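> Mind folding the following:
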Amino acid sequence: MAALEALYSKINREMGKTIDRFDMIREGDRILVAVSGGKDSLLLLRMLLDFQKKAPVHFDLLAVNVDQGQPGYDAAPLIEQLEAWAVPYHIEHQNTYDIVLEKTAPGKTYCAVCSRLRRGILYRLARERDCNVIALGHHREDMIHTFLLNAMFAGKLGGMPAVYTIRDNDLRVIRPLTSVHEEWIREYVSLSGWKLLPCNLCGSQEGLKRKEVADLLVDLEKRYPVVKQSLFAALGRVAVEELLDVDSQKRFGIESRFEENKVPLM
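This is a model prediction of the structure:
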């Protein structure tokens, strides 16, 4: 199918550039791919399996799914897909669902507690399975949304790094889909006919700020088609001298040059 091949080429090109730019995959790496059963992580796994065949370095893959004990959760379709792709996998059963409900304060979102628990499980499993890298399926829109959430509600300029080493310095976390458009992923997975596993926590609450930010961007994009492209580019072009972070300016030996700002006239 021509449409599927065209999408594959675009995704493959963007992912390849990101892996190369951030030196994500190295000789001898053993990569734990966190697979939730959603579109993003499934696409990531499929692309890494293909990349493994042609990469200039040797690396191993282990697909890991964390069964969080959500009511009605059934990993059977995911297991069927993993076995069809002949990829080594592990299903970890951990009832974090009840813990998330218990530990989340009224009016707060599940995401923070859920992601912290899941991240701890993945770190443990990576060490137990002799993996030195964890691959996550965050895409371009995730990067943009996190950047805006931090700026609008946390009072800081920050987001999700494409690659980082955890504090214990023994695990590297990579996000190979960093520059891949979410709509490409959604369309590719739909055309491929993969069965997806829904999450009964993510997006199940009303008034989520992440959802509101996503909706805001959709509205802005109708008026300014390049807004997402510009925001994503901004994540890689930080003008520290034009900000109010004096500590960072001193650390880098930079003097502010506010008079040189070039801001479009509205």
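
> C-alpha from now on. contacts and neighbour counts both.
Fine.

> N169 - that's part of a strand, no?
No: counting by DSSP: H, G, I helix; E, B strand; the rest coil, N169 is not part of a strand but coil.

> ok, which stretches of the stretch 101-250 of the chain are strands?
For the stretch 101-250 of the chain, the strands defined by DSSP state E, counting those that start in this stretch cover 133-135, 163-165, 172-174.

> Any buried residues in the second one, and which?
If you call a residue buried by 16 or more other C-alpha atoms under 10 Å, then strand 163-165 has these buried ones: V163, Y164.

> would you turn the strands of the stretch 101-250 of the chain into CSV with distance to S115?
Compiled in CSV, the strands of the stretch 101-250 of the chain are given as follows (distance: least, C-alpha to C-alpha, whole Å):
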stretch, distance to S115
strand 133-135, 14
strand 163-165, 17
strand 172-174, 14
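
> quick one: which of the ones you listed is nearest E187?
With C-alpha to C-alpha, the closest approach to E187 among the strands of the stretch 101-250 of the chain belongs to strand 133-135: 21.7 Å.

> Output the contacting helices and strands for that closest one.
With contacts taken as 3 or more C-alpha pairs under 8 Å, 6 or more residues apart in numbering; DSSP states H and E, strand 133-135 sits against strand 30-34, helix 111-128, strand 172-174.

> How far does it sit from its chain's centre?
With C-alpha atoms, centre = their mean, to the nearest Å as the basis, strand 133-135 stands 11 Å off its chain's centre.

> which residues are contacting it?
By C-alpha atoms under 8 Å, 6 or more residues apart in numbering, the residues outside strand 133-135 that reach it are 29-34, 122, 126, 171-176.

> circling back: deepest of the helices and strands packed on strand 133-135, which one?
Using mean count of other C-alpha atoms under 10 Å, the stretch among those with the largest mean neighbour count is strand 30-34, at a mean of 24.

> Can you name the element that comes right after it?
Next along the chain after strand 30-34, taking DSSP states H and E as the criterion, comes helix 39-54.

> Name the surrounding residues that touch that following helix.
Contacts of helix 39-54 (C-alpha under 8 Å, 6+ apart): 12, 33-36, 58-61, 63, 136-139, 176-177, 185-186, 189, 196.

> mind listing what's buried in it?
For helix 39-54, using 16+ other C-alpha under 10 Å, the buried residues are K39, D40, S41, L42, L43, L44, L45, M47, L48, L49.

> by how many degrees do that helix and strand 30-34 diverge?
Using axes from the mean of the first three to the mean of the last three C-alpha atoms, to 10 degrees, the inter-axis angle of helix 39-54 relative to strand 30-34 is 160 degrees.

> Another sequence for comparison is provided below:
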Amino acid sequence: MLKIDKIMDLNGYIFQNYSFEVLEDKVKVVNTKEEIVIEINYKSHKIVKLLDKIYKLTELRVTLSQIDEREILTFIQDKGFEKTLWSPIGKAMCDYKMIEDGDRVAVGISGGKDSLTVLNALIRIKKISEIDFEIFPIHIHPVEEGGNYGEIKEYCKKMGLELQVIETSIGESILTNKELKNPCFMCARVRRGLLYKEMKLQNINKLVLGHHKDDIVETFLLNVFYQGNMGVMKPAYDSEEYGLKVIRPLAYVEEKEIIKYAKKLNLPILHNDCPYETSDNSKRLKVKKLIEELSKDSPNIRSVMLNSIKNLFV
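Sure thing, here's the model as predicted:
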């Protein structure tokens, strides 16, 4: 992948059998092996589409460090996700009245595919709707997990937003405490608490999380199988303790569609070194595999299960 600041930076670049000459209104792509010259016309405010054409022609993926404000929506929406991503997101937001005028909305950015996808969804809603609200991406970074959040920060900047980073050492006490039966739950709870405190300081009234349909179904089954209750992960709920609302716009979206979207846009996923994410002893992973096995005979099983527990969301 080639990262550039402006399209003129591509001038003179050589990739495999291709060389590039960038003019004021066109790019000449020369196939030096077959001695073929292809000219691609472009306009200064449509660089995203130009880069997409270059990728299809040469397989060279080029990304801009900064996208023109007029092109952000073009970049986010892409093609082929109206039915599987944007429509279910819109329905969930409408069903639970997630965003309203005057909202100050924090987006919990873990650095994974889900949080970056839901960030894009919020930006898209802000641009296509008449709702006036503000977006504040916030990243809680456990230093024990390693990883560099620089690319995520650059991505937010490219989207016209500033990523707020709160570094913490919460992982140390959680990972070394052998008495904890559910370290993942405790880790998530501590991170959420840090987010809530920061939101209160900044007078932010809503928190967006990237949980999707699979997460909701898996959590319900985990509670039934291992806790003996019918607790659910609600698409939206009020936190009376902190005086804010938590919303999950991806509640109707299946994880496989988020994976496709993240790959197509080449989102900068932050690598997670947490040992519980891939542990064979993970109860969530066991439930995920169970649902995957059941879906072989019933492809719509996630939707069927979600519909069966909707009455518990109230």
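
> Looking for the alignment partner of A92 of the second structure in the first structure.
Applying TM-score structural alignment, one finds that A92 of the second structure aligns to T18 in the first structure.

> before we move on, what SS does that match have?
Taking three-state DSSP, the label given to T18 of the first structure is helix.

> Looks like it contacts V163 (just checking).
No: T18 of the first structure is beyond contact range of V163, at 10.0 Å (criterion: C-alpha atoms under 8 Å).

> okay, and the common contacts of these two?
M24.

> ok, back up a step: mind checking which of the contacts of helix 39-54 of the first structure are buried?
Looks like these have 12, 33-36, 59-61, 63, 136-139, 176-177, 185, 189, 196 buried, using 16+ other C-alpha under 10 Å.

> Where in the second structure does stretch 141-154 of the first structure fall?
Stretch 141-154 of the first structure maps onto residues 214-227 of the second structure, going by TM-score structural alignment.

> Buried residues, the matching stretch. List them.
By 16+ other C-alpha under 10 Å, the buried positions in stretch 214-227 of the second structure come out as D214, D215, I216, V217, E218, T219, F220, L221, L222.

> residue contacts, the last one?
So the one you mean is L222 of the second structure. Here L222 of the second structure is in contact with K283, R284, V287 (C-alpha under 8 Å, 6+ apart).

> From the centroid of the first structure, which residue is nearest?
Residue closest to the mean C-alpha point of the first structure, counted by C-alpha atoms, centre = their mean, is H138 at 1.4 Å.

> what ranges do the helices span in the stretch 201-314 of the second structure?
Per DSSP state H, counting those that start in this stretch, the stretch 201-314 of the second structure carries helices over the ranges 213-222, 255-265, 283-295, 301-308.

> Show me which strand runs longest in the second structure.
strand 134-142 (DSSP state E).

> what's the mean distance for that one versus the first structure?
By mean C-alpha distance after the TM-score superposition for the first structure, the fitted strand 134-142 of the second structure averages 0.5 Å away from its aligned residues in the first structure.

> so that strand versus helix 113-128, what angle?
For strand 134-142 of the second structure and helix 113-128, the angle between their directions (the same axes, to 10 degrees) works out to 170 degrees.

> From A2 of the first structure, how far off is A86 of the first structure?
Using C-alpha to C-alpha, to the nearest Å, we find A86 of the first structure at a distance of 26 Å from A2 of the first structure.

> Pick out whichever of those two has more residues nearby.
A86 (10 against 7; other C-alpha atoms under 10 Å).

> To which residue of the second structure is that one aligned?
A86 of the first structure maps onto G160 in the second structure, by TM-score structural alignment.

> Which of the three states applies to its match?
Of the three states, G160 of the second structure takes coil under three-state DSSP.

> hang on, the earlier thing: return the member of the contacts of strand 133-135 of the first structure nearest to A105 of the first structure.
Among the contacts of strand 133-135 of the first structure, L122 lies closest to A105 of the first structure (C-alpha to C-alpha), at 24.2 Å.

> and that closest one, how far is that from R46 of the first structure?
20 Å.

> same question, Q94 of the first structure
For Q94 of the first structure, the distance to R46 of the first structure - C-alpha to C-alpha - is 25 Å.

> what do you get for D20 of the first structure?
18 Å.

> before we move on, what about I185 of the first structure?
12 Å.

> Ok, Y97 of the first structure next?
Taking C-alpha to C-alpha, one finds Y97 of the first structure at 27 Å from R46 of the first structure.

> Likewise for P88 of the first structure?
13 Å.

> what does N65 of the first structure give?
For N65 of the first structure, the distance to R46 of the first structure - C-alpha to C-alpha - is 15 Å.

> One more: G16 of the first structure?
13 Å.

> swap in R30 of the first structure?
Applying C-alpha to C-alpha, the value for R30 of the first structure to R46 of the first structure is 16 Å.

> Correct me if wrong: S36 of the first structure contacts L196.
No: taking contacts as C-alpha under 8 Å, S36 of the first structure lies outside contact range of L196: 9.0 Å.

> What residues in the first structure pair up with stretch 246-266 of the second structure?
With TM-score structural alignment as the criterion, stretch 246-266 of the second structure aligns to 173-193.

> Please apply the same query to stretch 28-35 of the second structure.
Stretch 28-35 of the second structure covers no residues of the first structure once aligned (TM-score structural alignment).

> Between the contacts of L222 of the second structure, which sits nearest G146 of the second structure?
Out of those, the member with the shortest distance to G146 of the second structure (by C-alpha to C-alpha) is R284, at 23.1 Å.

> Tell me which residues touch T278 of the second structure, please.
So T278 of the second structure contacts L285 (C-alpha under 8 Å, 6+ apart).

> Report the buried residues of the strand or helix carrying R13 of the first structure.
Assigned by DSSP H and E, R13 of the first structure belongs to helix 2-21. By neighbour count on 16+ other C-alpha under 10 Å, the buried set for helix 2-21 of the first structure is L7, I11, N12, E14, M15, G16, T18, I19.

> tell me the contacts of the residue nearest to the last one when sequence neighbours are not counted?
For I19 of the first structure, the nearest residue in space outside its immediate sequence neighbours is P176; the separation is 5.9 Å by C-alpha to C-alpha, 6 or more residues apart in numbering. The contact partners of P176 of the first structure, taken as C-alpha under 8 Å, 6+ apart, are M15, G16, T18, I19, M24, L44, A135, L136, G137, H138, A162.
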